[in-house]
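Visitor: Model the following, please.
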Amino acid sequence: MKPTTPAAEDYLKTIYAHTEWQSEPITPKALATRLGIAPSSVTEMVKKLAAGGFIAHVPYGPLTLTPAGRLRATAVVRRHRLIETWLVRELGYAWDEVHDEAEVLEHSISDRLLEAIDTHLGHPKADPHGDLIPAADGSTDQVPSILLADAPPGHAGTVLRVSDRDPAVLRSLADAGIGPGSHLTVLDAATVLLPAGAPHPFSPDVAVAVWLTS
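Guide: Okay, here's the model as predicted:
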């Protein structure tokens, strides 16, 4: 099977993204939840992707990408994140508005246009949320990180990445002037010190959405 359909590409992209910032592999049940579809549909697609050599899977076990699956997944991720970066930098979109647009465009633009966008943007290494943009060969330069929820009091670090899963979280962080590149110091389990020196409370939703340098 060649994963040329949008659905197959979305599966591979989601499996890749799940382990990008942590090491625990994704289960079929978690994959169904992330994609918002029935577990039975996931089972059928997993069988097809495994038969095509794109994922390694044993019944009831977690899903991992094969080298071929990872290469295809990073190609889709590269498209998605370059499009998001282009929409923010060139078309005036806010960072909480780009995900759904990129979901559509990533399956339709040509390779030529994608590379033209990459060149025009100066070959960015990360998208507006701090997610790394894979190179054409699938490689990335991952930096050691720690989730804000796991950072102890006194930890000081630079924001590397903010999950784009919840637009409300993105808007609240934007209102506070927090984004990739912001330097934060953890004061306690619910407060950080902003670059300007002011304490700023954060919610549990924010705590599991922000990654800092470790």
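
Visitor: From now on I want contacts and neighbour counts done on CA atoms only, so please keep to that.
Guide: Noted.

Visitor: how about the strands in the protein?
Guide: Shown for the chain, the strands assigned by DSSP state E span residues 55-56, 64-65, 145-147, 156-162, 183-188, 191-193, 199-201, 210-213.

Visitor: Redo those strands as CSV? Include mean neighbour count and distance to Trp21.
Guide: Compiled in CSV, the strands of the chain are given as follows (neighbours: other CA atoms under 10 Å; distance: least, CA to CA, whole Å):
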stretch, mean neighbour count, distance to Trp21
strand 55-56, 20, 19
strand 64-65, 21, 15
strand 145-147, 20, 8
strand 156-162, 22, 9
strand 183-188, 20, 19
strand 191-193, 19, 21
strand 199-201, 14, 24
strand 210-213, 24, 9
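
Visitor: now these as a markdown table including distance to Glu101?
Guide: Formatted as a markdown table, the strands of the chain follow (distance: least, CA to CA, whole Å):
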| stretch | distance to Glu101 |
| --- | --- |
| strand 55-56 | 27 |
| strand 64-65 | 26 |
| strand 145-147 | 27 |
| strand 156-162 | 18 |
| strand 183-188 | 29 |
| strand 191-193 | 32 |
| strand 199-201 | 31 |
| strand 210-213 | 23 |
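
Visitor: do you know which of the ones you listed lies nearest Leu31?
Guide: Checking the strands of the chain against Leu31 by CA to CA gives strand 64-65 as the closest, at 11.6 Å.

Visitor: run this one through as well so I can compare:
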Amino acid sequence: MPATSPAIEDYLKTVYAHTEWQPDAITPKVLADRLGVAPSSVTEMVKKMAAAGLVSHVPYGAVRLTADGTAEALAVVRRHRLIETWLVQEMGYGWDEVHDEAEILEHAISDRLLEAIDARLGRPVRDPHGDPIPRSDGTLERRPTLLLAEASPGHSGAVVRISDRDPGVLRALDEAGIGLDAELTVTDVAAASVDVTIGSRSHTLPRAAAEVIWVTA
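Guide: From the prediction side, this is the model:
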């Protein structure tokens, strides 16, 4: 099976994304849940990827990318995030609408078109959700961040990243005027919510929202 097959690309991107914003390696069960496939399918695919030198894995243990696997994953991530950025900036999509479109296009777009899109957009360093866009050489820019749900009262920072996993949360934050680069201050942290101020406005964010927002550390 070629290393550039859509199935392998999806696996590599999912493994990479899992550890991009937190340190715990992904397990086969979580990988199956994220991809919506049976655990037996994950077992077989991980074996093939390990044989190809893309991941390291021991039975029932975590799945980790090798250097080659990381390089392949970053190439897929670059395509996905540039496409999302292009759809928002050039095609009129909302930031809550681009993920599924990019999932399809990332497997079909040519390197030539991707380079043209990158140039057209002015070589962006982040996508509409704040995720860094890898350069063609695999390098990327990353700022020190803190998950809003883990911030203490009094912490001030700019919104760096908002996960696109739940489009409903994105729409709710958009309606509240909370987006990338918004400067906020945490005023209170409770079990079910986090209170913040943005300028003169106060917001009570449910825990589910605070757990998908990253701010400058």
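
Visitor: so where do the helices sit in structure 2?
Guide: 6-20, 28-35, 39-51, 67-91, 98-105, 111-120, 167-175, 207-210 (DSSP state H).

Visitor: and the fifth one, what does it pack onto?
Guide: What it means is helix 98-105 of structure 2. Helix 98-105 of structure 2 is packed against helix 67-91, with contacts defined by 3 or more CA pairs under 8 Å, 6 or more residues apart in numbering; DSSP states H and E.

Visitor: And stretch 138-151 of structure 2, what's buried?
Guide: Thr145, Leu146, Leu147, Leu148, Ala149, Ala151 (16 or more other CA atoms under 10 Å).

Visitor: How about stretch 91-109 of structure 2?
Guide: Applying 16+ other CA under 10 Å to stretch 91-109 of structure 2 flags Gly94, Trp95, Asp96, Glu97, Val98, His99, Ala102, Glu103, Glu106, His107 as buried.

Visitor: thought Leu170 of structure 1 was touching Gly177?
Guide: No: using CA atoms under 8 Å, Leu170 of structure 1 is not in contact with Gly177; the gap is 10.4 Å.

Visitor: of the two, who's got more company?
Guide: Each of Leu170 of structure 1 and Gly177 has its neighbours counted (other CA atoms under 10 Å); Leu170 has more, 23 against 11.

Visitor: which residues sit in contact with the nearest residue to that one once chain neighbours are set aside?
Guide: Excluding the flanking residues, the one nearest Leu170 of structure 1 by CA to CA, 6 or more residues apart in numbering is Asp96, at 5.8 Å. Applying CA atoms under 8 Å, 6 or more residues apart in numbering, we find Asp96 of structure 1 in contact with Asp164, Pro167, Ala168, Leu170, Arg171.

Visitor: Over in structure 2, see which of those survive.
Guide: Checking the contacts of Asp96 of structure 1 against structure 2 (both residues aligned by TM-score structural alignment, their matches' CA atoms under 8 Å), the contacts still present are Asp164, Pro167, Ala168, Leu170, Arg171.

Visitor: Are any of the residues you listed buried, and if so which?
Guide: Applying 16+ other CA under 10 Å to these flags Asp164, Leu170, Arg171 as buried.

Visitor: Please tabulate those in CSV, including the columns distance to Leu82 of structure 1.
Guide: Output for those, formatted as CSV (distance: CA to CA, whole Å):
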residue, distance to Leu82 of structure 1
Asp164, 15
Leu170, 19
Arg171, 21
